[in-house]
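Visitor: Sharing a sequence plus its predicted fold:
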Amino acid sequence: MGMLTLTAILPAARPSSCNARVEICSKPHMAQIALLFTSFAIMSIGSGAIRPCSLAFGADQLDQPKNKDNVKILQRFFNWYYASVGASVMIAVTVIVYIQTEKGWILGFGVPTGLVFLATIMFFMGSNLYIKMKANKSLFTGFFQVVLASFKNKDLNLPPKNSNRWFDHNMGSKIVAPTDRIRFLNKACIVRNPEKDVTRAGQAVDPWSLCTVKQVEEVKSLFKVIPIWSTSIMIAVTVSQHAFPVLQANSMDRHLTKKFKIPPGSFDVFSVLTLIIWIVLYDQILSHQISKFTKQPEGLSLKQKMGIGLLLSCLGMVVSAIVERKRRDAAISQGLSRNPYGVVNMSAFWLVPQHSLLGLAEAFNAIGQIEFYYSQFPKSMSSIGVALFALGTAVGNLVGSLIVGVVNKYSKRGGRVSWVANNLNLGHYDYYYWVLAVLSLVNFFYFLGCSWAYGPYDEPKHWDDVHDQEAQEDTSAI
């Protein structure tokens, strides 16, 4: 953020101003582009480190054996965590956008930079108060060890469940034999020769040839959740439709009063408001009422939350298509088809329903995803589980760009105007939204298939017991 702020402060860090009379702008130098892109890259790395880890780290503060009602406590934590994220986004699209629009980029970038610096100080001030879980070895190392060991042992026959050939050096662990799912990985924990493969301390001589049952089950849990994770990509595409609604809002009447117009980039606030209101209502009132019908203490199951979110995102795209068709027809009837900067005599508040539906979809699906991933992995993999959500969002943004590119390429064949042309009135953004609606509906049925194939998801709850027992063993050893 500091480097990005420098691009606004230092005249040499950005191209010179455009000549408004001839509409000519000087191109940026390579050093200016390098500074800008480096700031983006560093912010992306920082976000990748903060977002998944902060959520898992926060859950570690609450998910302790002394808490008898861990499931309910964690559910409330995830709800309020996401509500706080929504509140920060709402501040960003209102206060920060207003500062950038009215006060300039120096202050517009400087304020977020100062807030990040303040957050850093607060984080280190509270360091001594945090519960810090013991760090484990890299998940990627364990992943490749299991895959390689199972390949090396491919010629071995699987022993029976009660056999002592399964390698598990953690005495008393509840995971004494691997499960039957993804069985080819089970060969990674078969002991060929106890005298040669295992030390007197019960450790594997070569961890790249012999892995523990727990290691194998951890890798299996990652493999098993991938299909359901893949369903999150499409909803990430729909809820990340920020640029096009801004263009729509900019071409519509944005007056809230006679003298005040809502900035086009601030209409996302309706999405965030819906998200926050729903989280508060569900956490405080609706979950108790719904639980009477579902017979589940948390109200809706995690799969139900994710499925409802996917269906709402599809509905949001349908509404977006209908509203855009109405806006485009109004622009053409008012003679603005060739004027991309003309304002249609139509209120921009027509965009509120689609923003609200997408905010509600995110509230259901995102929180459901986070809870689901956290519950399906052991604590040693909690940050990886939560990181899957951020990874799905990132992949969704890339897929969204790919969809726009494909639509643009094929819709302008034969000399026709692209559906996603710069001029909204000449293009057909309503068709583009229908494409997303159809893809979202297909994704919803794909989710139903993945959910059915996944089966019950309460089995991995014994992970925590294993982790706690191992922690006690480590403490006793120390």
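Guide: Perfect, thanks for sending it. Numbers count the residues shown, from 1 in each chain.

Visitor: rest of the way, CA atoms for contacts and neighbours
Guide: OK.

Visitor: Show me what whichever strand in the chain runs longest is packed against.
Guide: Criterion DSSP state E: the longest strand present in the chain is strand 344-347. For strand 344-347, the elements it packs on are strand 252-253, helix 302-333, judged by 3 or more CA pairs under 8 Å, 6 or more residues apart in numbering; DSSP states H and E.

Visitor: Out of those, which one sits most buried?
Guide: helix 302-333 (a mean of 22; mean count of other CA atoms under 10 Å).

Visitor: picking up where we left off before, and the helices and strands packed on strand 344-347 as JSON lines, adding distance to residue 268?
Guide: Converted to JSON lines, the helices and strands packed on strand 344-347 look like this (distance: least, CA to CA, whole Å):
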{"stretch": "strand 252-253", "distance to residue 268": "15"}
{"stretch": "helix 302-333", "distance to residue 268": "14"}
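
Visitor: Figure out which of those is closest to residue 52.
Guide: helix 302-333 (18.7 Å; CA to CA).

Visitor: Second structure follows, compare the two:
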Amino acid sequence: MPVIGAAIADTYWGKYKTVLVGLSISLAGMVVVTASATVPSLRPPPCEHAAYCAPATLTQRLVFFAGIYLCAVGTGSAKAVIVSFGAEQFDDDGIGESAAERERKASYFSWYYGVGNLAVVTSGTLLVWAEEKVSWGIGYAVCAALVAAAVAGLAATAPAYRIVPPVGSPLKGACQVLVALAHKVNVRVPEDAAELYEEVRVKAPLLEPAREQLEHTNQFRFVDKAAVVTGADLEDASPWRLCTVTQVEEVKTLLRLIPIWLTSAVYFVANSQSQTTFVQQGTMTDSRIAGGAFSVPAASLTSVQTVFVVASIALYNRAVAPAARRFLGRAEALTPLQLMGLGHGAVTAAVALAACAEARRLAGVRAGAAPMGIAWLLPQYVVMAVSDASLSIGQLEFFYDQAPETMRGSSTAFYFLSCSIGNLLSSQLVTLVASVTAAGGGKGWLPPDMDNGHLDYYFLLLVGITALNFVLFVYLAKNYTPKRIR
């Protein structure tokens, strides 16, 4: 849904309207879910001590799932668009943008991700407590009230926002370049880039927003054929046969971004371990800490990571970034690509720490020692939090800045898509490793009883994958050609 919502925003509605409509749909879903949890006729009768529990009726199931899917469609559609809509509020014309404005925009992406993680901690603790101890209806009603406040706030403050109109389909221009390239596959590209076609726009800036025009780059020169003017173009200058330099450069930009995006998808294969195998690892440890004064459930370690994500973002924005700016003498403490590189390197270190901890735990189990304490797992969660914050913030900012103007909304949606692909690949990798290592009748690396397996070997496999991915990312980052605006 983030990809679909972003495409609608970029093509038809614009970001503000898409966010407002998406959150309104989500509000309707939360109202339906709240009603399903509170109205007696919309839920099965209570079943605490009865021998027979009446199942939900078809109507009750339909109402409940209608609310759930409305929430998914609404929130999913607005999720990525909110990121780019907030970034549009800054003066980022690419040429006259001041150092202070770039600094504020970089901080925006950091605080956006930090506040989002803070909300996850709140919903996973206070709201869950209210739902379990007080009422599910109360918990859902609080969620509905918060979404209603967001919708009302956006609607009431519309005049305060910079509303950028949609600039057209993000795919149409790319398709036109590919079709024109197919028509001119045998055409020679001129040595002088000035001979390539570019529109000269004369417009009233107060009546029509100016669309950015990109400078020519020498990378992927074969795509320049789509902008070569031929005799047939002089007779019939169809946009499906003759494209502008800006359109060609937008396609080149996508060709540069896709490999970097793919490294992020591989990154999330390792990042997803903090919600899966790290938790399984924690269930095999002694959950008591501070001399037995407290007990930390293994599943709570994910909340610990989220807290560290928020803490690392606050530390970076308030202390590390200002000191780095003064030392380097520039607006950016770390560039988005450098932040992403830090995330790639840190995730390798986090999985390596997990491998060391698991090897120590297995050695203790096989020596008959007492179970390893759960506190030994904290370092891998702390490093994973630093990695998560660095890569996610860097990727959101990098893709927003570098994406073609027609794909500003879609660019941030690809962050969520890389998360999804990473989780999918992770589940497939677990299935593959369990199957291959158990071939021939052995228990394999990932048996039901982890004391009989080798989860540490699985972590070492991920260390190798993420290390190779890190090397590939460094190569792509060093050779990346940023887009240049005229």
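Guide: Sure, I can see it. Given the structure is predicted, the values throughout are model-derived calculations rather than measurements.

Visitor: Post the TM-score for the overlay when you can.
Guide: Scored against TM-score structural alignment, normalised by the length of the first structure, the superposed chains reach a TM-score of 0.80; 443 aligned residues with a CA RMSD of 3.7 Å.

Visitor: returning to that earlier point: the second structure: matching residues for the next helix or strand after the longest strand of the first structure?
Guide: Beyond strand 344-347 of the first structure on the C-terminal side, the first helix or strand identified by DSSP states H and E is helix 352-376. Using TM-score structural alignment, helix 352-376 of the first structure lines up with residues 378-402 of the second structure.

Visitor: Can you get me a residue count around the residue lying closest to residue 22 of the second structure once chain neighbours are set aside?
Guide: Spatially, and ignoring its direct neighbours in sequence, residue 22 of the second structure is nearest to residue 74 (4.1 Å; CA to CA, 6 or more residues apart in numbering). Using other CA atoms under 10 Å, residue 74 of the second structure has 25 neighbouring residues.

Visitor: Next up, identify which helix or strand residue 74 of the second structure is on.
Guide: If you go by DSSP H and E, residue 74 of the second structure is part of helix 58-87.

Visitor: counting contacts, what elements does the helix or strand just after that helix pack onto?
Guide: On the C-terminal side of helix 58-87 of the second structure, the nearest following helix or strand under DSSP H and E is helix 99-122. Packing partners of helix 99-122 of the second structure (3+ CA pairs under 8 Å, 6+ apart): helix 58-87, helix 301-315, helix 378-402.

Visitor: follow-up on the earlier one: ok, the residue nearest to residue 22 of the second structure touching residue 18?
Guide: No: using CA atoms under 8 Å, residue 74 of the second structure makes no contact with residue 18, being 9.4 Å away.

Visitor: The match of helix 352-376 of the first structure vs the first structure, mean deviation?
Guide: Following superposition, stretch 378-402 of the second structure is found to deviate from the first structure by 1.3 Å on average (mean CA distance after the TM-score superposition for the first structure).

Visitor: same question, stretch 246-260 of the second structure
Guide: Its aligned residues in the first structure lie a mean 1.2 Å from stretch 246-260 of the second structure after superposition (mean CA distance after the TM-score superposition for the first structure).

Visitor: what's the most buried one of the helices and strands packed on helix 99-122 of the second structure?
Guide: Note that of those, helix 378-402 is the most buried (mean count of other CA under 10 Å), with a mean of 23.

Visitor: Can you check what angle separates it from helix 336-366?
Guide: Inter-element angle recorded for helix 378-402 of the second structure and helix 336-366: 160 degrees (by axes from the mean of the first three to the mean of the last three CA atoms, to 10 degrees).
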